[in-house]
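>>> using only what follows, build the 3D model:
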Amino acid sequence: FIYKADLDLKKHKASDICSLIKASDELSIDVLNEHILEFVSQNANRLINEDPVQILQIIFQLDIFSNLRNTFLQIICDNPEKLVNFENFYTLDKYTLIQLLKRDDLKMEEVIIWYNLLDWACYNVRDEQEKLDLKEVEKWESGDFATLKDILKDFIPHIRWFQISGKDFWYNVKPFKEALPEELYDDLLGYNIDKSVELKSFVILPQRNKNKIPAKLIIFFISHAKNRMSKKAPIT
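I've put the predicted structure just below:
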């Protein structure tokens, strides 16, 4: 017997659609895969708005969506708050987050990107009972910084460090000195004293965005990241 049914994906939530995508891929249902691919391509904004973490991870996990990856990243780059303010942002996988950080068109001030990365990294500490609190960094021990350094090491090359102002470096990067490569920190310190200093650790990456965000908004976003981190409950 052959059964046929109409599937209206518009009636389903993004999380349900993601579950269906996984099941369809595992079962290799070609007709359903084609239907889902068409729906996802036509409803990218809606899916991002509902569940940016799940949909991004699905897009990067399954080859069927390879041609849509740039489209979805572009949506996030234009409105990164949709992702970083999402309640489950910290569950985004490392690979997908790195793909986002590689983008030159990510429309967010670099110091805000840095603080959201810290937020993500602190929550992804392996010891669930010892989450690092960004609001109490002065209480951290050497082992805490070593743990953070290990989590951040693959992200470090993708941060546009030299787009961070001297003031933001002092207040928002310097406290995490022990989590950074020594040569990078020395370069940042030297660069903020003398812009003509010869850099030893990094090639300066292209400027990520040219439209500056007002200082008051930068302070707000950093404060928001700190407060969000302190409110998160440990994963059980």
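>>> CA atoms for contacts and neighbours, from now on please.
Noted.
>>> pick out the residue closest to the middle of the protein.
In the chain, the centroid-proximal residue (CA atoms, centre = their mean) is residue 97; its distance is 4.2 Å.
>>> what does whichever strand or helix holds that one rub up against?
Using DSSP states H and E, residue 97 falls within helix 94-101. Under the contact criterion CA atoms under 8 Å, 6 or more residues apart in numbering, helix 94-101 has outside partners 56, 57, 60, 73, 77, 106, 155, 158, 159.
>>> one more, for comparison:
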Amino acid sequence: MDLSSEILKNFESLFESKENYDVIIQVGEEPNIEEIYAHSLVLCCQSNYFRTAFSSNWEEKNNGKYIFKKPNISPHIFEIILRYLYCGKIDLNDEQNGLDGLKLLMSVDEFGLHTLYEHIQVFMINNLKRFLQNDTIKILEIIFQHESLATLRNSCFETICQEPNILFGTDKILELSAELLELFLEREDLSLIEIKVWDNLIKWTHAKHPTIDTDTSKWSKEDSTLMKETISRFIPLIRFQDITSREFSHKILPYEDLLPKKLRHEILNSYLDPNMKQVELLPSRFVSRSFKMFPNGIYVR
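Next comes the predicted model:
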């Protein structure tokens, strides 16, 4: 007979009542600090973080109560974790917010709750497409800054590369940091034909300098220099071998001053002589490998 449910129910009652608590956890930042009550014995049993904290005297003590301060965790997130520590329950549902899920995941990692961490990570990965629809940039920024989220970061990049409309071709691309944009453009699995990659890059570059005219014929020497400085790190990531001569003429030639002179000559020579191979270009993206490109600018699978 399994009697564990009754025991867990008793611990849940203890969690709800806070009876005989000896720990006060101050969570959140001003002006939203809340005090949450807990029992040191339960915390020590369930988390190495708290066991170390109590044994190393990290905490201060006041009137017989241990005082913890956790300003980096919201009251809502801490309550979720505390309920799990007492009775093994956590509610991850379809309404879960992607940003809240990330904050919960990082907090769980801080407390060393590895089993719970894996459970939440699987949930996040299974719902990534939905989460990324609403909070794309914030989610990407958070996972980029935290090495502990490497697995989730890889899944985010794979999801967006498979479904580039989540980010590319939208105004969200304009908010992307240069570091993140570079990581996307260097990937071979980005499912965009190369001229669309270029279009997005130009759109992003213009957004960094909104006072510069979109008509390149109106650029001053200073305008051209500034745009070139902004875009130069990304030029080696463009697979020009997968851009047709027609696309080059209409979309890239107006920006020819942004390209290194040697590269411009190589591209133009390749259009004049199809047998001439362009050098120092990255391999074609997977999507381009599935198409045959003709000089008239038509792609055929």
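>>> put one on top of the other, what's the TM-score?
The TM-score (TM-score structural alignment, normalised by the length of structure 1) is 0.74; 207 aligned residues with a CA RMSD of 3.0 Å.
>>> give me the buried subset of the contacts of helix 94-101 of structure 1.
Taking 16 or more other CA atoms under 10 Å as the criterion, what is buried in the contacts of helix 94-101 of structure 1 is 56, 57, 60, 73, 77, 106, 155, 159.
>>> need the counterpart of the third one in structure 2.
What it means is residue 60 of structure 1. Aligning on TM-score structural alignment places residue 60 of structure 1 opposite residue 144 in structure 2.
>>> quick check, that match in a helix?
Yes. Under DSSP: H, G, I helix; E, B strand; the rest coil, residue 144 of structure 2 falls within a helix.
>>> the stretch 1-150 of structure 2: helices as residue ranges?
4-17, 40-46, 48-55, 75-87, 98-110, 114-126, 128-145, 150-162 (DSSP state H, counting those that start in this stretch).
>>> could I get the ones you listed as a markdown table with distance to residue 61 of structure 2?
Below are the helices of the stretch 1-150 of structure 2 laid out as a markdown table (distance: least, CA to CA, whole Å):
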| stretch | distance to residue 61 of structure 2 |
| --- | --- |
| helix 4-17 | 21 |
| helix 40-46 | 12 |
| helix 48-55 | 11 |
| helix 75-87 | 20 |
| helix 98-110 | 22 |
| helix 114-126 | 29 |
| helix 128-145 | 34 |
| helix 150-162 | 37 |
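>>> ok so, going back, the helix or strand following the helix holding residue 97 of structure 1 vs structure 2, average offset?
In the C-terminal direction, the helix or strand that comes right after helix 94-101 of structure 1 (DSSP H and E) is helix 110-123. Average distance, helix 110-123 of structure 1 versus aligned residues of structure 2 after superposition (mean CA distance after the TM-score superposition for structure 1): 0.7 Å.
>>> and for helix 110-123 of structure 1, what span of structure 2 is it aligned with?
The aligned range for helix 110-123 of structure 1 is 194-207, by TM-score structural alignment.
>>> show residues contacting that stretch.
168-169, 173-174, 185, 212, 214, 227, 230-231, 238-240, 242-243, 247, 251, 288.
>>> in it, which of the residues would be classed as buried?
For stretch 194-207 of structure 2, the neighbour count (16+ other CA under 10 Å) marks 194, 195, 197, 198, 200, 201, 202, 203, 204, 205, 206 as buried.
>>> reformat these as CSV; add distance to residue 44 of structure 2.
Below are those laid out as CSV (distance: CA to CA, whole Å):
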residue, distance to residue 44 of structure 2
194, 55
195, 57
197, 52
198, 55
200, 52
201, 52
202, 55
203, 53
204, 50
205, 52
206, 54
